[in-house]
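Student: Sequence first, predicted coordinates after that:
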Amino acid sequence: MTESGTGTSEKNAIYVFAVCRAEEVPDVQGLTGVTRAEPVRSLRIGSLTAIVQTVRGADFTDEVWQKRLTDEAELERYARAHHEVVSAVAARFPTVPLPLATLYNGDERAARALASESTRFRTALTRIAHHAEWGIKVYAPVSRSAGDDTSEEQPAAAADRARPAPGAGRAYLERKRNLQSQREERQAASLRVADVVDADVSRIATESRRLRPHGNGAVGDGRVQVLNATYLVAGQRAAELDLLVAGLRERTGAHIEVSGPWVPYSFVGEV
């Protein structure tokens, strides 16, 4: 969507946070945006409204922005400022958030470029109106069977090396096969739980996206993530979602985390 990416170097540029469908002029007073130098404001685009802010073009050149991407604290500050504006507008109107650092060289060019995508905006706004995004993560506990603990097996193994008993090697291989079989069964059971949760939540969601689970080391407490998904849920079904998740926790015994409601970033398409 960006006319010149973050490569603008003119004195001023127009930073676009979002496009919304509002019957009235959105009240954006009090929002700081990404700079304190200029106010966040509205820019009318036909029947749609863009939420914008004038910024210094020199602050968003490719060179400056690439440097900013390597500064985690600075990047987080911009992301939070961007999200604050989007969330404030989305709390009142159907809103399509635009990517971080979407810039145009002036109001006229911004309006022209955004107007050229008005059909896509209207489609997305119709899809997400009166909906919110909810994230659901499912974790399966890493259960260790008695055979997984090799602390007692090591002395025995040393003794076996000194005085190998008949059939000791065969018994060892059999134990290893059993342990592997148990691990595979637990993994299969965990994936079945993930499928059950996803299928049940999808029934009350308008749309859903199943994402790649985070690696085992990401949680840090021994749990393994088996489902990482996001769902577009109508506002009037939020309570139903709460009840459904409570029932799934009881039924499956899995640890289920729910986050939201969020602005439906995942369901506005490529804008």
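Tutor: Yes, it's here.

Student: Please make it C-alpha for all contacts and neighbour counts, starting now.
Tutor: Will do.

Student: and stretch 95-104, how far apart are its ends?
Tutor: 19 Å (C-alpha to C-alpha, to the nearest Å).

Student: what do you get for stretch 103-119?
Tutor: So stretch 103-119: terminal residues 20 Å apart, C-alpha to C-alpha.

Student: which parts of that stretch are buried?
Tutor: For stretch 103-119, a neighbour-count test (16 or more other C-alpha atoms under 10 Å) marks L103, Y104, N105, D107, A110, A111, A113, L114, A115, S118 as buried.

Student: tell me which of those residues is nearest to P164?
Tutor: For the buried residues of stretch 103-119, the residue nearest P164 by C-alpha to C-alpha is L103; the value is 74.1 Å.

Student: Next one: that closest one relative to A111, how far apart?
Tutor: As for L103, its distance to A111 is 11 Å (criterion: C-alpha to C-alpha).

Student: can you check E76 too?
Tutor: The gap separating E76 from A111 is 28 Å, by C-alpha to C-alpha.

Student: swap in I45?
Tutor: In this structure, I45 and A111 are 6 Å apart, going by C-alpha to C-alpha.

Student: How about G269?
Tutor: Separation of G269 from A111 (C-alpha to C-alpha): 20 Å.

Student: R127 now?
Tutor: Distance from R127 to A111, by C-alpha to C-alpha: 23 Å.

Student: what do you get for P213?
Tutor: Distance of P213 to A111, given as C-alpha to C-alpha: 39 Å.

Student: same check, this time on L43
Tutor: 7 Å.

Student: Against that first model, consider the following:
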Amino acid sequence: MTGPDDTTATYVFAVCRRLDPAALSALSGLPGLAEGAPVRGLAFGPLTAVVQQVPAAEFTEEAWQQRLTDRQDLERCARAHHEVVTAAAACGPTVPLALATLYRGDDRAREALTEDAERFAAALDRVEGHAEWGIKVYLPATAPELSGVGAGAAATASPVGGGSGSGAGRAYLERKRGLHQARERHHDRTMRTAEDVDAELTRVAAASRRLRPHSQEVTGEKHRLQVLNAAYLVAAEREGELADAVEGLRIRTGAQLEVSGPWVPYSFAGEV
């Protein structure tokens, strides 16, 4: 094994209990950063880290900040990291580590990981036999009764430029009040739907985590609103229940539920 020096560092992808070296043999690891360095296991006590030697100069704080500004380079690293984690997870429960987790050589990596061995073991116990499922819930961005209502429609009720004085003014104010109430009802419905879906799926899951919903600017969706963005840790034997619950919620709420997974449980193994 390569020892600590000024030119190389030990990059850690994940920690696991069982690792088949054959599962890693075809992996190249980090693109362009670890030419010829194999992805391999590094034992520490009863656990094993999945590691690769990389050029230290490519992971200085300055170099990494530069990589963060290069979206394509960052995506290549993230995909390679995920590919290695997924291969390790095929061998058994796996705790993924954050992108760019590295140490000055194997000895320092082993020392630091050993300090957290108990927490790694607890995380591995938590995720064993489970997978992460992502659920995104969407509703129309506008209440149905407001569809097609815009400034032109509102102007027809405006007291300016005609009408019978106070009668036209009352009609205008009532219409404005009605539009406001419709928006409030739609907002309440989106909140109730998010809570109902999360409560139902949480009953199936061993653990759940709600993430910040993506804005319409991020999703690029003009006509629908993301009201829930959540991850659920689900035991393999309950995945059928999850699918049934999702279908029932689609029918009952009228919302669009998008399901992704199964994934390595990134959202539930990151407490170490």
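Tutor: Thanks, I have the structure now. The model shown is predicted, which means the values in this text are computed figures rather than measured ones.

Student: Pick out the most distant pair among the buried residues of stretch 103-119 of structure 1.
Tutor: Greatest spatial distance in these: N105 and S118, 19.0 Å, computed using C-alpha to C-alpha.

Student: Checking Q225 of structure 1 next. Helix, strand or coil?
Tutor: strand (DSSP: H, G, I helix; E, B strand; the rest coil).

Student: If you could redo that for E184 of structure 1, that was the one I meant.
Tutor: Three-state call for E184 of structure 1 (three-state DSSP): helix.

Student: Kindly tell me how buried it is, as a neighbour count.
Tutor: By the measure other C-alpha atoms under 10 Å, the count of residues near E184 of structure 1 is 12.

Student: ok, now the one 4 residues further on?
Tutor: The number of residues packed around A188 of structure 1, counting by other C-alpha under 10 Å, is 12.

Student: would it count as being in a helix?
Tutor: Yes - secondary structure of A188 of structure 1 (three-state DSSP): part of a helix.

Student: Tell me the spacing between it and L248 of structure 1.
Tutor: Note on A188 of structure 1: its distance to L248 of structure 1, by C-alpha to C-alpha, is 18 Å.

Student: in the stretch 101-250 of structure 2, which spans are helices?
Tutor: Per DSSP state H, counting those that start in this stretch, the stretch 101-250 of structure 2 carries helices over the ranges 106-115, 117-127, 151-155, 166-204, 216-219, 239-253.

Student: For H81 of structure 2, find the nearest of these.
Tutor: Closest to H81 of structure 2 of the helices of the stretch 101-250 of structure 2 is helix 106-115 (C-alpha to C-alpha; 17.4 Å).

Student: matching residues in structure 1 for that closest one?
Tutor: Taking TM-score structural alignment as the measure, structure 1 aligns residues 107-116 with helix 106-115 of structure 2.

Student: wait, what's in contact with R109 of structure 1?
Tutor: Residues near R109 of structure 1 by C-alpha atoms under 8 Å, 6 or more residues apart in numbering: none.

Student: tell me which element the residue nearest to P39 of structure 1 when sequence neighbours are not counted falls in.
Tutor: Using C-alpha to C-alpha, 6 or more residues apart in numbering and skipping residues adjacent in sequence, the residue nearest P39 of structure 1 is Q53, 6.3 Å away. Assigned by DSSP states H and E, Q53 of structure 1 belongs to strand 48-56.

Student: Tell me the residues of structure 2 aligned with that strand.
Tutor: Taken onto structure 2 by TM-score structural alignment, strand 48-56 of structure 1 occupies residues 47-55 there.

Student: That stretch against structure 1, how far on average?
Tutor: Superposing on structure 1 and averaging over aligned pairs (mean C-alpha distance after the TM-score superposition for structure 1), stretch 47-55 of structure 2 comes out at 0.5 Å.
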